[in-house]
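> Provide a 3D model corresponding to the input given below.
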Amino acid sequence: MKRKYMMISILISGQIQPGNYIDVYLAPLIEDLQLLWKEGIEVYDGHRKNQIQLKAMLFGTISDFPAYANLSGYSVKGYYACPICSDGTDHIRLKNCKKCVYMGHRRWLAPNHRYRNMPLAFNGEVEERRAPPIPSGGDVFKKVENLIIRFGKEFAKDIPTRGWKKRSIFFELSYWKDLYVTHFIDLMHVQKNVFDSLVGTLLGVKGKTKDGLNARMDMMEMGIRNELGPVEKPGKKPYLPAAAHTLSRDEKRVLLQTFHSIKVPEGYSSNIKSLVSLSDMKLKGFKSHDCHVIMENFLPIAIRSILPEKVRITITKLCWFFKSMSNKVIDPRRLSYLQQQIIETLCEVEMYFPTSFFDIMVHLTVHLIYETRMCGPDRMRWMYPVE
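Presented below is the predicted three-dimensional model:
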C-alpha cells in the first residue's frame, strides 16, 4: 500500500459514472488477470539473474460503499442494504424520516446475554433470533450464476432493484468463488460516516443530526422511549425533551473549545483548530483523516465532563473499537473479544440514541471483525493510500 507500488490500470473518463455497467470497462483488466493466473508472464529475477514465470491473483477489491454495489452487483439501498446479511438484514422503514434503518444488533449476542431479555430498553420485544450466516464467495456464486444481465440503457428496466442485480465480472476469474471475502468494507469510509452522525447528533448540527421532530415521532410510533416524545405547546413549535445524548449550549461550547485548544506535532494531522467554528457551534471542513484522528484520540477526552456516564462510556468504547481496528498489528486471539465489545456497544447505542442514527454504515461495523479474521488488519485494506 505504498505509492511506488501503485499503478493505474483503468481510467474511466466522462462526467457520469458507469454505475452498474462498470463491468464493460473492467473486461480488459479481467483478461489480464486471467492471463496472470493461468499462464503467467515471464519476468527477470534480479537476485537469481534468470527469467522466471510470474503468476498473480486478485486478493479483493477496495472501494467506498456505493462502488461496492457496482463491483459486487448487490444493491446497497433499501430494505436489504447489507450485502453480508443479505436477506437476513434487519430493516425498519421510518415513516416520518422517510429512510430505512438497520438495528436488531442483539441477534449477534450470546444466547444467554442479559440484553436479549431487556425489551423495554430496546424495541419492546425479547430477542431470540440468531445472527444470519455469512456467505462465502461460493454461496454468492450460487445466487448469481443464473442471472443474465444485458448492458445498455434499453435494458435498464430489466435490472432487479433489490438484492443481487447481476453476476459480477469478477466471477470470470476461476478462483473468485473460492474466496471467503471478495469485496472489502472500507474502514475509512465507515469511520467517517459514523463520526459525522455521532458529532452531528451531539452538536445538533442542522442537516447532520439524527435527532429531531421526525425522529422523535418515529420513536413514538414504534413505542420506543415514549418519554422523549414531542410536547405540543399552543402557538409554539413542539418541544423536544432532552435525551441522554442531548448537550446544552454550554456543554457544546466546552466540547468545541476542547477541540479548538488541541495542538499536535507537525505531520500528525491537519490543524484541528481550523476545523472548529465557535460562532456556528459546529465542526466544518474536516476530511477523512481528521475524523480518524479526532474520533480515536480526542473525542473520548473532550466528552469526559459533558455527558451522562453511561453515554460517555458507550461513545468511548465505540472510539476505542475503531482505534483497535486501525492498529498495524492485531492479535488474532483478541478478535473474539473485539467482536463481543462492538456488538454490546451497538446495543448500548440503541438504548441512548434515536432510531434514525442507525444507517447502513453504522451497521457495517458488525462485519469488520470477520473480514479482519479472514484477510488481516484493515490497515492493509483501507483507502487512505489510494485517496
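> from here on, contacts and neighbour counts on C-alpha atoms
Will do.
> so Ala302 makes contact with Lys252?
No - contact between Ala302 and Lys252 fails when scored by C-alpha atoms under 8 Å: they sit 10.2 Å apart.
> Looking at these two, which is more packed in?
Taking Ala302 and Lys252 together and counting by other C-alpha atoms under 10 Å, Lys252 has the greater number of neighbours (20 against 16).
> now the other sequence, so there's something to compare against:
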Amino acid sequence: MPEIIHWESVMEQEKIKSLQDNLSDRNKELHCLYAIDEVLNDFDSDSLIVFNKIIDLIPVGFRHSEICKAKLQINEEAFISENYKVTELTISSKIIIENREIGELSVVYVKPIKTINRIFSEEEVTLLNTIAFKISNYINHRNLRITINELKGKKSAKKNIEVETVNSNLILWLKSLNLTEKEIEQFTKIQIKFKKGETMCKQGSITSFIMLIGEGLSKNYLEGNQERGYNFSIVKPFDFIGLSSLYSSTTYYFSGAALTPCSVYIIENSVFKKAIANNAEFAQEILKWYCYTNERHLKRLSCIANKQALGRIAEILLYLKDNIFESNTINSYITRKDIAELAAMSTESAVRILSDLKKDKIISTNSNNDIEIIEEKLLRAISFAG
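Predicted coordinates for the structure are as follows:
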C-alpha cells in the first residue's frame, strides 16, 4: 500500500524549522552584539587590543561563522581575521566620526556558499551597520576621554592656577542649586569648547559624564531615518545635558549639537552622584529640574499630538521667543530645519508656513535671515486655536 504523504503536516514542519532557524540566527546576532558591547565598554585597555577582540567576535554573529572573516580599517591601520582574503561574498559599512569617513568594517565569506537566498540577510547587514556605528561611538568617546584627561593634566600641572576663569554668573547659578564651594570646583574643573555644528553627544554612544553648558546654545534631538529627526530641546547656558542616563542606561538616548560656539563643563557621573548623595538640598534642586524638564517635554508632545501644522509652528516660534531668546527676534542660527524638527514636520512644510506668516505680516525676516515676531497676539491666538 503506497505511503500517504500529508502535505499539510510536511509544510507545517518546514515552517517550524524555518522559525527555529530564524530564532537561532537572531540569537547568534544578539550574543555577538552583547559580547561586542562588553569589549567596547573597556576604555582602560589599548584600542589595538579592543579592535582585535572585535574582529574575533564579529564572525560569531553570522550564519556561516566557520568561513566568515572580518576586517576593520581605521585610517592607516588594519585589523584582520586570520586567513582573511578578499572575495566577492562581502559586505561593508563605513566608520564615520564627526561626519567624516575614517575607515570601513568588512565581512567576507572565504568559501563559496550554495543558497537560493541572499548571501547576507537583511538582519546581517543591519548587524554589521550596528557594529560599525558602535565602533564609531567608541572612537568618539575615547577621543573625548583623551581630551578630558589632557585637560586634567593641565590643571594638575598648573596646580591652583585656573586654565580659564569660570563665568561668575555660572558660579552664582551653581550656588543657587545649594552646591558647596568644593562641589562647584569639582563641577567646573574640566572645560571643553565646541565649535558651531560640532556634535556634543551621540545617540547610542557610551557616556560616563554629565555636561553643563556654560556659554552658547545647543540642541538635543532624536535621530531618525532619512536624515529626519525630532529636535526636542534647545539648551541654554546653565543647564545640564545627559542627566537621563545618570542612573539608568550607560548610553545617550539622544544626540546633541552646538548651534553656536559652546563652552561645556564635563562632570564625571561619580562626582555628580556623590553630590546628590551628600547634599540633600542639591538633590532637591535636581528633582525640581527633572520635574520642570518633564513638564516642558510633555507640553511639547501635547502640541505635536493635538495641533495642526500652523499651530505647531506658531507654538515653536513662541517657545523660542519666550524661553530661548526672551525677545521678539529669533536669531538665524536657529535654522528653518531646526524649527521644522522642533515642530515635527518636514523642512519644506515649515518653510511654506513661515512664508505664509510673513505674507500675512505676522512675522518678518531681515537680511541676516532672523525672524521677527510682529503680531504676537495673533500668533498666540493661532497657537491656542491649534
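> Quick TM-score on the pair, please.
For these two chains in superposition, a TM-score of 0.24 is obtained (TM-score structural alignment, normalised by the length of structure 2); 156 aligned residues with a C-alpha RMSD of 7.1 Å.
> which stretches of the stretch 51-200 of structure 2 form strands?
Defined through DSSP state E, counting those that start in this stretch, the strands belonging to the stretch 51-200 of structure 2, from first to last, are 68-74, 77-80, 90-97, 100-109, 190-194, 199-201.
> other SSEs contacting the third one?
Packing partners of strand 90-97 of structure 2 (3 or more C-alpha pairs under 8 Å, 6 or more residues apart in numbering; DSSP states H and E): strand 100-109, helix 122-157.
> 10 Å instead, please
Packed against strand 90-97 of structure 2 by the contact rule (3 or more C-alpha pairs under 10 Å, 6 or more residues apart in numbering; DSSP states H and E) you find strand 68-74, strand 100-109, helix 122-157.
> closest to Ile304 of structure 2 out of the ones you listed?
Taking C-alpha to C-alpha as the criterion, helix 122-157 is the member of these that comes nearest to Ile304 of structure 2, at 29.9 Å.
> what angle separates that closest one from strand 190-194?
Using axes from the mean of the first three to the mean of the last three C-alpha atoms, to 10 degrees, one finds that helix 122-157 of structure 2 and strand 190-194 are set 120 degrees apart in direction.
> what comes up buried for helix 122-157 of structure 2?
Taking 16 or more other C-alpha atoms under 10 Å as the neighbour-count basis, helix 122-157 of structure 2 is seen to contain the buried residues 124, 127-129, 131-142, 148, 151-152, 155.
> so which of the strands of the stretch 51-200 of structure 2 comes closest to Ile213 of structure 2?
It's strand 190-194; of the strands of the stretch 51-200 of structure 2, that one is closest to Ile213 of structure 2 (C-alpha to C-alpha) at 9.7 Å.
> start to end distance for stretch 50-68 of structure 1?
Distance between the boundary residues of stretch 50-68 of structure 1 (C-alpha to C-alpha, to the nearest Å) amounts to 41 Å.
> can you check stretch 209-229 of structure 2 too?
24 Å.
> Quick check: next helix or strand after the helix or strand where Val293 of structure 1 lies?
Val293 of structure 1 is located in helix 288-293, with elements delineated by DSSP states H and E. In the C-terminal direction, the helix or strand that comes right after helix 288-293 of structure 1 (DSSP H and E) is helix 299-302.
> about what we covered before: export the strands of the stretch 51-200 of structure 2 to a markdown table and append columns for mean neighbour count and distance to Asn169 of structure 2.
Rendered in a markdown table, the data for the strands of the stretch 51-200 of structure 2 read as follows (neighbours: other C-alpha atoms under 10 Å; distance: least, C-alpha to C-alpha, whole Å):
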| stretch | mean neighbour count | distance to Asn169 of structure 2 |
| --- | --- | --- |
| strand 68-74 | 23 | 43 |
| strand 77-80 | 16 | 46 |
| strand 90-97 | 19 | 34 |
| strand 100-109 | 19 | 36 |
| strand 190-194 | 19 | 16 |
| strand 199-201 | 22 | 23 |
